[in-house]
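S.K.: could you look at this predicted model? Sequence included:
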Amino acid sequence: MKELIARSLKYQQGVVSVLDQYLLPHQEVWHECRTVAEMAELILTLKVRGAPLIGLAATLLVAYLAEQGADKAALAQAIDELEATRPTAVNLMHCMGKLRGALQATDFASQVVATAEMLFEEDIALCERMANLGAELVKQGDNILTHCNTGALATAGIGTALGVIHQAHAAGKDIHVWVDETRPLLQGGRLTAYELACWDIPYTLICDNMAASLMAAGKVDKIFVGADRIAANGDFANKVGTYNLAVLAKHHNIPFYVVAPVTTLDVVCPNGKAIPIEERNPLEVTGVSGSFGSCQWAPQNAKVFNPAFDVTPAELVMGWVLDTGVYDQHAVAQGALLHVS
């Protein structure tokens, strides 16, 4: 396999390596990964995160195993095990489906490798197209609110929603970004703030529950978020807290956009009610841990509900920014997402 290098994932000198996003922004630690168990652990503990990146990291690991001489049965098992790690993010299923197709070839090992290279490079191109299309929606001086992390850390390319922000800034639109901290795991506070600082894009970090007052004060012009799965009718799952923003945006008449590649579309899924929602470890809510240390603030036996995602209904979305174009309410209601390719 040729060398493939992104901000937080790379295949170099015959080794798959991932940047530990759990330790950012204070430590940049890379993990070499050679087994399915190692990659599964990295994904489950959010050292590897971001819907597109999860799919690509799993893909590179399978391609690495193919290069090491794993037989067809072993590769099929690896695909199944990796696909099961995160049930909501459809990008992972998309990538694993492509690899299953490659396994049907006589020269399956070389086809798996070629497929991995294609998916990696495709993601870079998809991100570029989304960013350029979305940046056209941004006006000079816009104050943009975003949630979770959707930048280069979460993809092979420049990102999804944060990629739009990057391109708007690069075009000289003098924007400012409100960054939701994104509880309980603080992907906004740790990762989005980190990326915006690296890109010299002006931003202000806020607690998630400050968004409503900002909107009421007229300090938010647009909202751009990412997605982990978009259903055929336009409903979409994203990091928990996104639905809150969509409801608030509707009330305050603020344009609300979701930005995602076609690999995030699940046209077999009819609507948001059919999207499986992953529930994570209660310890993520009863306290916090990371490169900064750990702390538990809740009672030891506190009962916790910790869904990783929520579902935003299509009726709350002004536009779906895909790499194939920007789709409005009318287009999506007419089934446009079913025909995107």
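M.R.: Now that the structure is in, tell me what you want to look at.

S.K.: from now on I want contacts and neighbour counts done on CA atoms only, so please keep to that.
M.R.: Noted.

S.K.: give me the buried positions along the host helix or strand of residue 249.
M.R.: In this structure, residue 249 is located in helix 242-252 according to DSSP states H and E. Of the residues in helix 242-252, those scored as buried under the neighbour-count criterion (16 or more other Cα atoms under 10 Å) are 242, 243, 244, 245, 246, 247, 248, 249.

S.K.: same check on stretch 73-84?
M.R.: Residues of stretch 73-84 classed as buried: 75, 76, 78, 79, 82, 83 (neighbour count, 16+ other Cα under 10 Å).

S.K.: repeat for stretch 87-98
M.R.: When neighbours are counted by 16+ other Cα under 10 Å, the buried residues of stretch 87-98 are found to be 88, 89, 90, 91, 92, 93, 94, 95, 96.

S.K.: ok, residue 57 touching residue 5?
M.R.: No - judged on Cα atoms under 8 Å, residue 57 makes no contact with residue 5 at a distance of 11.4 Å.

S.K.: more neighbours: which of these two?
M.R.: residue 57 (32 against 16; other Cα atoms under 10 Å).

S.K.: not counting sequence-adjacent ones, nearest residue to that one?
M.R.: If the residues on either side of it in the chain are set aside, residue 57 comes closest to residue 9, at 6.8 Å by Cα to Cα, 6 or more residues apart in numbering.

S.K.: from residue 175, how far out is the one you found?
M.R.: As defined by Cα to Cα, to the nearest Å, residue 9 lies at a distance of 29 Å from residue 175.

S.K.: leaving out chain neighbours, which residue sits closest to residue 178?
M.R.: Of all residues beyond its chain neighbours, the one nearest residue 178 is residue 145 (4.6 Å), with distances taken as Cα to Cα, 6+ apart.

S.K.: next up, a second structure to put side by side with the first:
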Amino acid sequence: MQEKEQDNKVIREQIQKLEEDIGSVEVQGATNVALATLEGMRLAAQLKTENLLEEVETVGYSLSHTRDNEPLARNAVRFVLSSIKGNNVLAEILSSIEEFKVILDQAKSKIKEYAVEELDQYEVILTHCHSSTSTQALIALARRKPSLKIVATETRPLYQGRRTAKELVKAGVDVTMIVDSASASFIVDDRYLPVGAVVIGCDEIHKGGAVVNKVGSYQIALAAKQGNDKLYVLTTLLKLDPKTQEALPSIEMRPAREVWEQAPEDLNIINPAFEIIPAKLVTGYITEAGVLSANELEKALYEKYSWTD
């Protein structure tokens, strides 16, 4: 009995660490949050308990709701639970977790393929924050088009743009970094580099086509519109979760210390993690089903992934 309790305690501590890492943004990006959620469910499946399915479902729900704007993680949980038929619960949980990872890899591969074809017409592309899908697509595009130049924002306050820049530079891509507050003028004013398109990922798609992405994205989208440049969102359809979208997405608020760790005591700091970019500012959504318009997203989701309906 003591051995069983000790084993369960170790597993729960590992799950708790995952939740803390998601909440602190140690785990960054929608894909990584989804993978961490699946890992938590895999760990929960190892618990010695009579209510295994209930435990796995509880852990999946908790991890996928640690941060507000994580529909990809919620869809991962939905897929796993919908795949369980009750014949061999443990085996079904573990196999469906691995199956979802394959689905995600295939989706990202198709997005990269469509992105390379669509973005080949541009010489200079600006990107904001860090999106593993966008970064991989830009690297693939640069290999096909060595003259490609990328402008990357630093992405304050956590500087996720530095991660993007490092990955691109490591892959041999020509990258220029700018501060976030310069992004709008950089897009509109071609005296620096003639930006032709903006590429971003996203954390959530609203069923009306509005996109939730890193704070700073809205001003970039407006600048792209003003400068007659194109704005593309590279995203899997699985970041759309119509079942939870009766109103506009909520926006996660981050701790003030991320902006200024030793700020004056009476200073108020508002630190939203994300912004909402209206669908009317988006040129196209580059997805695993192709380059889509806002009104095509929900139908494409149900056709591609019937279990989401």
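M.R.: On my side now, so go ahead. A quick note: this is a predicted structure, and the numbers were derived from the prediction, not measured.

S.K.: need the TM-score between these chains.
M.R.: Scored by TM-score structural alignment, normalised by the length of structure 2, the superposition of the two chains gives a TM-score of 0.86; 286 aligned residues with a Cα RMSD of 2.0 Å.

S.K.: the residue nearest to residue 57 of structure 1: neighbour count?
M.R.: Applying other Cα under 10 Å, I find that residue 9 of structure 1 has 26 neighbouring residues.

S.K.: the helix ranked longest in structure 1 vs structure 2, mean deviation?
M.R.: Taking DSSP state H as the assignment, the helix of structure 1 that covers the most residues is helix 108-135. Once superposed with structure 2, the aligned residues differ from helix 108-135 of structure 1 by a mean of 1.0 Å; criterion: mean Cα distance after the TM-score superposition for structure 1.

S.K.: would you mind listing the buried residues in that helix?
M.R.: By neighbour count with 16+ other Cα under 10 Å, helix 108-135 of structure 1 contains the buried residues 108-117, 119-121, 123-135.

S.K.: and if you look at stretch 181-201 of structure 1?
M.R.: Buried residues in stretch 181-201 of structure 1, counted by 16+ other Cα under 10 Å: 181-183, 185-196, 201.

S.K.: closest to residue 217 of structure 1 out of these?
M.R.: The shortest gap between residue 217 of structure 1 and any of those belongs to residue 181, at 19.5 Å (Cα to Cα).

S.K.: ok, and the closest non-adjacent residue to the equivalent of the closest one over in structure 2?
M.R.: Across the two structures, residue 181 of structure 1 finds its equivalent in residue 154 of structure 2, going by TM-score structural alignment. Closest residue to residue 154 of structure 2 apart from its sequence neighbours, by Cα to Cα, 6+ apart: residue 161 at 4.4 Å.

S.K.: what residues are up against that neighbour?
M.R.: Contact partners of residue 161 of structure 2, counting by Cα atoms under 8 Å, 6 or more residues apart in numbering, are 128, 129, 130, 152, 153, 154, 155.

S.K.: you'd agree the fifth one is up against residue 177?
M.R.: Yes - counting by Cα under 8 Å, residue 153 of structure 2 does reach residue 177; the two are 5.6 Å apart.

S.K.: if I look at the closest residue to residue 164 of structure 1 other than its chain neighbours, how far off is residue 19 of structure 1?
M.R.: Using Cα to Cα, 6+ apart and skipping the chain neighbours, the partner closest in space to residue 164 of structure 1 is residue 131 (4.0 Å). Between residue 131 of structure 1 and residue 19 of structure 1 the distance, using Cα to Cα, works out to 23 Å.

S.K.: now do residue 69 of structure 1
M.R.: 26 Å.

S.K.: matching residues in structure 2 for the helix or strand hosting residue 10 of structure 1?
M.R.: Element membership for residue 10 of structure 1 (DSSP H and E) is strand 9-12. Against structure 2, there is no aligned range for strand 9-12 of structure 1 (TM-score structural alignment).

S.K.: which parts of that strand are buried?
M.R.: Of the residues in strand 9-12 of structure 1, those scored as buried under the neighbour-count criterion (16+ other Cα under 10 Å) are 9, 10, 11.

S.K.: can you spell out which helices and strands pack onto that strand?
M.R.: Taking 3 or more Cα pairs under 8 Å, 6 or more residues apart in numbering; DSSP states H and E as contact, the helices and strands that strand 9-12 of structure 1 lies on are strand 4-5, strand 15-19, helix 51-67.
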